[in-house]
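>>> Quick one: sequence plus predicted model below, questions after.
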Amino acid sequence: MKRQRYRRRDILRLLGTGCVITLCVVILHVVRPELLTHFERKVYDVLLSQTSQRPPSPVPVLIAIDDKSLTALGQWPWPRHVLASLITRLHEAGADIVTLDLILSARDRTSPLLVQEELRQTTGFSIDLEGLPQNRLDHDRLLAEALAKMPTVLGHKLLFTPNHDKAPFCEVHPILSGQSIPAGLSLHTAETAVCPLTILNAAATNSGFINALPDSDGVIRRTPLIALHADKLLPSLILATVMTRGETAVGLGQDADGNFVQLGRKRTHIDAQGNVLLRYRGPSGTFTTYSATDILGGPLPDLQGRVAIVGPTASGLGDNHATPVDRVFPGIEVHATLLDNLLQKDTLIRPAWAIGAEACAIAAVGLLSSLLMMSAGPLTCAAGLLVGATGVWSASLWLLNGPGYWISPLSTEIILLGNMALLSLIKYGMEERELRIRSQQLLHAQDATIMSLTALAETRDPETGGHIRRTREYVLVLARVLARKPKFKKYLDRDTIELLYKSAPLHDIGKVGIADSILLKPGSLTREEFKAMQLHTLLGAETLAEAERQSTDSSDRSFLGLAREIALSHHEKWDGSGYPQGLKAEAIPLGGRLMALADVYDALVTKRVYKDAMPHEEALQIILAGRGAHFDPDVVDAFEETQLEFLAISNRYD
């Protein structure tokens, strides 16, 4: 089938619509409503799950305060001497650094000194602590001594909401003080913090904030690397750990990809709020994990050169989070992921040019898809859609998996699918319009053919030409009346009535084959002549049957079939005494029954070479008298109801 050719106006309409849709999607992408951002996050999660997962670094090791530990050592929080023992055991195992994902902000109330003081204040009694070793009197001091024996990093929690009753900001370990923040950075700014005890903070090597800031859907895809308080730049717990390990943070800067934190020779890119996009290594359990109770009471593993991150994983301690790779992901594993990303130097990046690149991709794909829809057929467009959608997705996946750039394919896929869908509808509408025009042209050609055949009959007998026009109108009037009756309603729909109207003029086409001596004879026909005249029904039916056989169009076959039925049966009578087949009652096709009455009425009221015209009233009585004998009773009833319309038609075409 030849591809549809479009007019210049249609081509411009398709191109213009495609450009408008593309512009709308570009604007939507730049404005970035929350709903679009939400779906982009979901697309990111799917893409991240399709990236090839790299093996984690052996450096992070997790020391879990898990359900097993709580069962063995009792409810949380544990006495500080237990934590001191845990840190000492990790030191003995060879750990380079111990990082505590804990906030030790209150004094240990199980310390003997605090127990003695509380008893004295509440009951007036005092207990004798003589004989206890000095380092056992104060568990906080015991923990501070353990912290001071090796490199350790403590956690504190930043508070970002104003608090008018807040205490002075506690002593922390800033990266830099007094440095101006580059334009384009809008870091999380802390009002105050929940910090470790001063004795513990002083004993630790470093400290950092432990805040996790999930996206609005509750999923942690990124985590803050730096934050701000006054003019102090504060590190996260893991950044403080990396700095303690020897990677000194030099400062902040900007390059083509956006803002970054300089870690030694490595640039770690951050977003405007100071967050790092995490490259997860796998679901929960990816990193080597030991239960705290196993470290305290079992054989020690070899932790040489490793960073031990201590923190809760037990379900009741509230430090499990949703991530793109697992719905239950302990906080210490989030920290381990960031540490691993920083050590392997492969954090993901949402570059500063991402939105611009995505907008260009939207514009390019929108224009190309519009041009494709203008010039190609359905199969080519479908193939283009499949190739385009797959290509856009694959490109985004490659960028995320390789160089680590997060470039969203969502809006580009939206414009591709949207253009294809909407422009397909427009093309369908244009093709439907063209089809209607062509169908109308075919109908006009069909009407012209019918009227040409009518004119052919009229060259043989002028009376036959007028007869053909009048009987067509009579049949239309009768069909419309019968269509309102339940008995005929399902047979006489709008299309069938139109076919009856168009095919009725061909009922006497067979008269072209009748000799002029018979057709134009002014007097009565002899018996032999009448038999010859009767042949016009068969001649007409044969002619139309041959045309029907040669037709390849189903609508043409339907039209010609109905015309053939009328030509063959319009001289049949209800009682079976008609010709050429002697059909009776409803065995006579409905079109033939309608034409039988129309034919007789017209013969009665018009002048012929062999008789004068009969008055309408007299013709009316003759037809009523033929009810149930010559004519279908229902057709006669319809005629009686519309006999004035018959009279008007007869006068109009006389």
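Perfect, thanks for sending it. Residues are numbered from 1 along each chain as shown.
>>> C-alpha from now on. contacts and neighbour counts both.
Will do.
>>> And for residue 166, the neighbour number?
10 (other C-alpha atoms under 10 Å).
>>> secondary structure class for it?
coil (DSSP: H, G, I helix; E, B strand; the rest coil).
>>> I'd like the distance from it to residue 192, if you could.
Plainly put, residue 166 is 7 Å away from residue 192 if you go by C-alpha to C-alpha, to the nearest Å.
>>> One more to weigh against that first structure:
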Amino acid sequence: MTPANRRRLTRHLVRLSISGTLLLLFAMHVGGRPRFEFIDRVEHYLYDARIRLSMPATVDPRIVIVEIDEASQLELGQWPWPRATLATLVDRLFDRYGVKVLGLDVLFAEKEENPAVRLLDELAATSLPGNAELAASIGQMRLRLDGNVRFAESLIARDVVTGFVFKDSLQDGEPRETGVLPPPILLKNEIGNVDVPFVKARGFVGTLPQLQENAAGGGFFDAPLVDADGVFRRAPLLQQYGGNLYPSLALALAHLALGSPAISLLFDTRENDYSGINLEALSIGNVTVPVNEQAAVYIPYRGRQGSFPYL
């Protein structure tokens, strides 16, 4: 072999080695074992650039945000507002504006305390025994003044989805569970023998039982998937707690708006491997939503604040 041919062969082998090494690194990265920080940074940069270039920068009128802003607090008082005020808001949104579904990304885990109701309870406890007429009057007054009852009644027969927050860790002395959860969207026995690394919760702050009982559903609005640079690019559609799967607030709203069809996990089953790497999508009736190995989606940002109408 001549020196010139030897040099050409050496350059060719170097190129093949570099290409093979890069291909191997990317294959290992995609497979998740291990993950390489520099590849993550490149992916994040490319994703952010694509989002900035592809954002429609238009207003989507199908989704309206009811904002608790400074102007509304000046008019109605500081947050939290009385439950009776929230009940009036729910009534107005459905009766006047004709909303199809309503999502509440606010926690209602505990009862609203009303001093007037507490005084009525004390009066009822100390009233003369056998005074049925007085007891009935006190009971009626109590119902009229109890904002929890008024708020719960406003949810009846309406497509309202409550919000709750899962906990990924617990501090010493912190309660594991507060309030209640809505029914899961997929029970443990419905999930089957799959090996998907769903985001797993260790506790939750849920909803007051009398509110959740009257709501049409519920969904979590915590954001457990934050990238190393502190940016939220992905959102899980499902989280696992007690073996069951619960929907995000967005998924619960979409599910309800679509008529509550069956939900299932879609896998690439050519290898008969029901693991996260083969999880392809979430099926919501006739709608298919592509997801990653954790049943999460990249957030399709539309633009800056104002991309949806505000009330």
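All right, it came through fine. These numbers come from a predicted model, not from an experiment.
>>> For burial, what's the neighbour tally of residue 652 of the first structure?
Neighbours of residue 652 of the first structure using other C-alpha under 10 Å come to 9.
>>> just residue 175 of the second structure next, same as before
Around residue 175 of the second structure there are 11 residues (other C-alpha under 10 Å).
>>> Same question for residue 591 of the first structure.
The number of residues near residue 591 of the first structure, taken as other C-alpha under 10 Å, comes to 25.
>>> corresponding residues in the second structure for the helix or strand encompassing it?
Here residue 591 of the first structure sits within helix 590-605, counting by DSSP states H and E. Per TM-score structural alignment, helix 590-605 of the first structure has no counterpart in the second structure.
>>> mind listing the strands in the stretch 101-250 of the second structure by residue range?
Secondary structure of the stretch 101-250 of the second structure (DSSP state E, counting those that start in this stretch): strands at 102-103, 160-167, 177-178, 199-200, 203-205, 217-220, 234-236, 238-241, 244-247.
>>> what packs against the last one?
Contact here means 3 or more C-alpha pairs under 8 Å, 6 or more residues apart in numbering; DSSP states H and E; on that basis strand 244-247 of the second structure packs against strand 217-220, strand 238-241.
>>> can you check the second one too?
For strand 160-167 of the second structure, the packing partners by 3+ C-alpha pairs under 8 Å, 6+ apart come out as strand 102-103, strand 203-205, strand 217-220, helix 249-257.
>>> Could you do the first one as well?
Helices and strands in packing contact with strand 102-103 of the second structure are listed as strand 160-167, helix 249-257; criterion 3+ C-alpha pairs under 8 Å, 6+ apart.
>>> Where in the first structure does that strand fall?
Aligning strand 102-103 of the second structure against the first structure (TM-score structural alignment) gives residues 98-99.
>>> Now tell me what touches the matching stretch from outside.
Residues outside stretch 98-99 of the first structure that contact it (C-alpha atoms under 8 Å, 6 or more residues apart in numbering) are 87, 90, 150-155, 237, 241, 307-310.
>>> try it again with 6 Å
With contact meaning C-alpha atoms under 6 Å, 6 or more residues apart in numbering, stretch 98-99 of the first structure is reached by 152-153, 307-309.
>>> Of the residues you listed, which is the nearest to residue 65 of the first structure?
When the contacts of stretch 98-99 of the first structure are ranked by distance to residue 65 of the first structure (C-alpha to C-alpha), residue 309 comes first, at 10.6 Å.
>>> Make sure the closest one is indeed in a strand.
Yes. Counting by three-state DSSP, residue 309 of the first structure falls inside a strand.
>>> thought it was touching residue 62?
Yes. Contact criterion C-alpha atoms under 6 Å: residue 309 of the first structure and residue 62 qualify, at 5.0 Å.
>>> hmm, back to that, what helices or strands is the helix holding residue 591 of the first structure leaning on?
Judged by 3 or more C-alpha pairs under 6 Å, 6 or more residues apart in numbering; DSSP states H and E, helix 590-605 of the first structure is in contact with helix 462-482, helix 554-569.
>>> which is the next helix or strand following that helix?
helix 616-625.
>>> That following helix maps to which residues in the second structure?
Under TM-score structural alignment, there's no match for helix 616-625 of the first structure.
>>> Repeat that for stretch 354-372 of the first structure.
The counterpart of stretch 354-372 of the first structure in the second structure, using TM-score structural alignment, is absent.
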